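Enquirer: predicted model and sequence below, questions to follow.
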Amino acid sequence: MEKRIINPWQWQDQRSYVQAVDVQQPAGTLYVSGQAAVQADGQSSTDDMKTQLLLAIQNLEQVIGEAGYECRNIVRLTIYTTSHEEFWPNFPILQTWIAQHGIKQATTLLEVNRLFETLKVELEATVVK
């Protein structure tokens, strides 16, 4: 797989994403459903945004790893949140995780009216090999 980052500007670097990712000749593509703060027993978290974000990241890592892919090869990350005001103070958690894995991904952040049950944040990813 060959991956090329397209960034006509530099301002997005502070926000931990890129404008576009060009992938040539991938050996595989994994489309990951939105991962949220759902416990292994299927129970949705009622915790605060920080705790839910940490569990959503953990669940995303687990799915990617079990599929035989690596987080560093995430090329698209869509973030859904029920509240930008609650999410934004916790954004550094996501930025640190992105930096730890060396991820360079196109990202969209959306505030939605509601997620399933009591969930506050959901992470959807596309990963390549």
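Expert: Nice, I can see it.
Enquirer: rest of the way, CA atoms for contacts and neighbours
Expert: Fine.
Enquirer: which element, helix or strand, includes E122?
Expert: In the assignment (DSSP states H and E), E122 maps to strand 121-128.
Enquirer: check it against this one:
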Amino acid sequence: MSTLEKRTVNPWKWQEERSYSQAVEVRNVSATLYVSGQAAIDPDGTSSDKDMKSQLEQAIANLEEVISTAGYECSGIVRLNIYTTSTKELWPHFPILQEWIAKHQIEQAVTMLEVTGLFETLKVELEATVVK
């Protein structure tokens, strides 16, 4: 069986301080997990009405829970989409996400979008593609 190969493509250096890559190529993938957007929703299905920092931390925890429950590792994330109701409100807390990315040695392509609304009282949602 071939070993997973991952190659990042970065024609520039500036994205490094933002903790992402312009493109990620993967070869010899044995499986791919497409994770729905994970937000600050409690196990009983209640949406958080807390501040952006709390919601980001819970969204990260929920994303990690889904990935590990599926038998994958966070280091296998190759694409991360970030949806937020306010990039201005999210940006001061972005180091939380960057520290999590560094902790798991994730190398991923990223898209961040500001949207007019998310489900109920949610402020941030994380959607990922994970390989192994």
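Expert: Happy to help now that I have it. Note that the coordinates shown come from a computational prediction; the quantities given were computed from them, not determined experimentally.
Enquirer: where does the TM-score land?
Expert: Superposed pair, TM-score by TM-score structural alignment, normalised by the length of structure 1: 0.99. Supporting alignment: 129 aligned residues with a C-alpha RMSD of 0.4 Å.
Enquirer: hmm, back to that, on average, how far is the strand holding E122 of structure 1 from the matching bit in structure 2?
Expert: For strand 121-128 of structure 1, the mean deviation from structure 2 after alignment is 0.1 Å (mean C-alpha distance after the TM-score superposition for structure 1).
Enquirer: look up how far D44 of structure 2 lies from F94 of structure 2.
Expert: 27 Å (C-alpha to C-alpha, to the nearest Å).
Enquirer: what do you get for S75 of structure 2?
Expert: Distance, S75 of structure 2 to D44 of structure 2, by C-alpha to C-alpha: 28 Å.
Enquirer: now swap in E73 of structure 2 and tell me
Expert: 25 Å.
Enquirer: hang on, the earlier thing: distance between the strand holding E122 of structure 1 and the chain's centre?
Expert: Chain-centre distance of strand 121-128 of structure 1: 5 Å, with C-alpha atoms, centre = their mean, to the nearest Å.
Enquirer: now do it: which range of structure 2 does it align onto?
Expert: Per TM-score structural alignment, the counterpart of strand 121-128 of structure 1 in structure 2 is residues 124-131.
Enquirer: more neighbours: E73 and D44 of structure 2, which one.
Expert: E73 (17 against 6; other C-alpha atoms under 10 Å).
Enquirer: quick check: the equivalent of Q10 of structure 1 over in structure 2 vs H93 of structure 2, distance?
Expert: When structure 2 is aligned by TM-score structural alignment, Q10 of structure 1 is paired with K13. Note on K13 of structure 2: its distance to H93 of structure 2, by C-alpha to C-alpha, is 22 Å.
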